[in-house]
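Chemist: Sequence below, structure please.
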Amino acid sequence: MTFVLNRRGMLRAGLATALLPGLRRLAFAAPSAPQTGLLVLVNLRGGMDGLNFLSPADDRALHEARPSSLIAGTSGDGAGHRLDASGKTDFRLHKEAEALAGIWHDGRMAIWPAAGMPLPTRSHFEAQAMMGWGGGQRGDVPVPDGWLAQWAARTARKDAPLAAISAQSGLSRELAGARHALALASLSDGAAPVGGGFGAAMLEVLHGRERGLAAEAGRDALAGLGSLDRLLPRDAAGKVPPYQPAAGVDYDSIRGLGRSMATVAQVAKLCPDLVAATVDVGGWDTHEGQPGRFAERVRSLSLGLAALDADLATLPRRWTVLVASEFGRRLRSNRSEGTDHGRAGVIFAFGGGAGRRFGLARHFGTWPGLAPDALEEGVDLRVATDYRDAFRQVAAELAPNGAVPFARG
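Modeler: Sure, this is the predicted structure:
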């Protein structure tokens, strides 16, 4: 069982405050073994147009299938950032992804330009659900726990009071079933659940002396919340002051995404045992009016990831950010200046911390091309990399001894 830090989640779970006997004294212990790396999964919900985000700018088939406003081109107002990732194709990141291009040129990023689900689905629900637990085909037997929850169970310190977070109002599917996992949209009001004295009394009655998995999970969640709350700085009035990121890092200008990234960074600095975090970024289902909407989303994503990268630069342990969407968009644009659900999309990852060298630096996955005979069903960029293979590579580079469990393959 996991815990959502908001009033609705509190009432649903019957948990209100970390004041059970014994819980008040819990705090994070200093790790007794080398610290495990932190894996941050950023889900781009809605199906990001990978061909607009990362364009083979000199590919004639791309220019014949869509207007220049949906291509990161080689010149003009829409000129993208050249990556020099391939000797055969001029790949360009979207013009609003300048900060991400900088991370690539720093040698700290890997990109899989044609990755996705083996299952030929264009359903958001189906693709997101299967990617949450690590499935790839309809014949795979679903498992209740998310793949990142399983990975965290293999890599986290066993007595860690907090191992994973979703930096949002609800826990992501990838962390379903995780022990010592919390949904934390923000720490501006602290980490203790709301409820005051009444909440404490309710918790004492409902969970203090109960047995079973639900009560145990409740106590685990409260231990994590209480420990985290005790680590937060407070002023003379008992208020939590605004989070102060590293010098030069500005989360406020990135609105909602900035708050999520700031939460990840803040918890990562406070909790050396945190091994997994997720952030959901919506707004990528661009069936119409894509040029302006897409540019705004890419700008926000690029600035948010760059801010997190800079804020975690001095973290004394390894960390990796993995970014993926459930699928890409069609090669050919539609009549509404948008693109419809497609197949392969872009997965990318970058890392830092503890003076590390990112082991997958400048890795560039297989590119099948956009020639008519290379397309899937004649309309879509073909999936050349199973998303699970990309995820395995990223996780193995961060924690070689932490196996990533997937349905098969």
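Chemist: From now on I want contacts and neighbour counts done on CA atoms only, so please keep to that.
Modeler: Will do.
Chemist: Against residue 4, how distant is the most centrally placed residue in the chain?
Modeler: Nearest to the geometric centre of the chain sits residue 42, at 1.9 Å (Cα atoms, centre = their mean). Applying Cα to Cα, to the nearest Å, the value for residue 42 to residue 4 is 19 Å.
Chemist: To compare with the earlier structure, here is another sequence to fold:
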Amino acid sequence: MIDRRFFIAGGAASAAALGFAPRLVFAKAATNKRFVFIIQRGAADGLGTIAPVGDPAFVPARGVLAADFAGVPKLDSMFALHPNLKTVGALYAQKQALFAHAIASPYRDRSHFDGQNVLETGGAGAYQVKDGWLNRLLGLLPAEAAKAMAVSITVPAALRGANEVSSYAPSALPQASDDLMQRVAMLYEGDAQLHALWSDAMGTRALTGDMGADGPQNGVRNAAATGALAAKLLVPTDGARIAMIETGGWDTHAQQRGRLGQQLGGLDAMIAALKEGLGPLWADTMVLVATEFGRTVALNGTGGTDHGTASSAMLLGGAVKGGRVIADWPGLAASALYEGRDLKPTLPLDAFIGGAVAGHFGLDPARAMPALFPATRGTAIAGLV
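Modeler: Predicted coordinates:
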């Protein structure tokens, strides 16, 4: 564990789901860097992902949920990683994974919709900011970077805003014939705008091939296919540079132990496929994994946990200075809990994201933080890349 004084630039920072039905978002940028944001919709349990096994209150507070970590090697003197995160654990050993704990956005209530809105827009409260921090990031990159593509039915809030975003989604419908596609292309040839849009769509279609032709997939297979698809669209030199992947199913109100293990196995498979698909480009890639808030420390009556406050976040990739966990650990004793029930937030998620993004793309943190998180007045965390 690394003390907060070590990693917050300039001293104190302000308080700055496998239901995997993932959707992806992509943005073009004049840079060799790749950035992927994986959002865990539903409030992922950070204590069940990166467990504070060195805290004497951990086993009494978590009960049966602590059993998954019995005999698991520690990351450091305090934390251990869930055993289903095998690829992530290997990345940590290679110093390509960094974890942050007791981390939270400025949001302090427990509504999924409001919490996700704060996480994606970078506001201090729900619906206070209309565009997303990922869309605003495009405006900080070179002009040619301000073009984005959403591979989903709708564009997530994190990528909505002034910078143009088009969309693409794999279809389970029968493939159109080559003759029909050629006729449509001929129809659009005389219209400069439609021809350009059609050409972009056909380029993306050629890259993805028939990856959606087998219909819906489930569980780990679905997650791995999503990671492979993301990599396929990030690899071309004229392709995407920024991707967003949405995952669901993290709302573990009942029977959490088995469900969370499956979720984490899917996340691990997604990251493994992404890394394999990117090949040498992994060295210039950063993957952010974050959720809207955490879960209660104690179990409820159905073997699950309820909506909480602080959770954990991850940075993965060859561009990350990994092999460490950063946390100003508040403890799990009853007297240390937020509102008597939740892990207390001590690290601002906005500052974590701002520092990661600024370092990765070579941006001035003093310029990046107000642009990405205008309402929080946070100080970016340094030394993440």
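Chemist: Pretty sure residue 55 of structure 1 sits in a strand.
Modeler: Yes: counting by DSSP: H, G, I helix; E, B strand; the rest coil, residue 55 of structure 1 is part of a strand.
Chemist: neighbours of whichever residue in structure 2 pairs up with it, just the number please.
Modeler: Counting by TM-score structural alignment, residue 55 of structure 1 corresponds to residue 51 in structure 2. When neighbours are defined as other Cα atoms under 10 Å, residue 51 of structure 2 has 25 of them.
Chemist: now do residue 108 of structure 2
Modeler: Neighbourhood size, residue 108 of structure 2 [other Cα under 10 Å]: 16.
Chemist: One more: residue 314 of structure 1?
Modeler: By the measure other Cα under 10 Å, the count of residues near residue 314 of structure 1 is 15.
Chemist: wait, is it part of a strand?
Modeler: No: assigned with three-state DSSP, residue 314 of structure 1 falls outside any strand and is coil.
Chemist: circling back: ok, so what distance separates the residue nearest to the centre of structure 1 from residue 33 of structure 1?
Modeler: As judged by Cα to Cα, residue 42 of structure 1 and residue 33 of structure 1 stand 28 Å apart.
Chemist: Repeat that for residue 126 of structure 1.
Modeler: Here residue 126 of structure 1 is placed at a distance of 40 Å from residue 33 of structure 1 (Cα to Cα).
Chemist: These two - which one has more neighbours?
Modeler: Neighbours per residue (other Cα under 10 Å) separate residue 126 of structure 1 from residue 33, with residue 126 holding more: 14 against 7.
Chemist: Quick check: which element contains that one?
Modeler: Applying DSSP states H and E as the criterion places residue 126 of structure 1 in helix 124-133.
Chemist: same for the helix ranked longest in structure 1, what does it pack against?
Modeler: Looking across structure 1 with DSSP state H, the single longest helix is helix 290-311. Under the contact criterion of 3 or more Cα pairs under 8 Å, 6 or more residues apart in numbering; DSSP states H and E, helix 290-311 of structure 1 touches helix 98-105, helix 255-270.
Chemist: any idea what residue 235 of structure 2 aligns with in structure 1?
Modeler: Match for residue 235 of structure 2 (TM-score structural alignment): residue 269.
Chemist: how close does the residue lying closest to that match once chain neighbours are set aside sit to residue 268 of structure 1?
Modeler: Nearest in space to residue 269 of structure 1, with sequence neighbours left out and distances taken as Cα to Cα, 6 or more residues apart in numbering, is residue 315 at 7.0 Å. According to Cα to Cα, residue 315 of structure 1 and residue 268 of structure 1 sit 8 Å apart.
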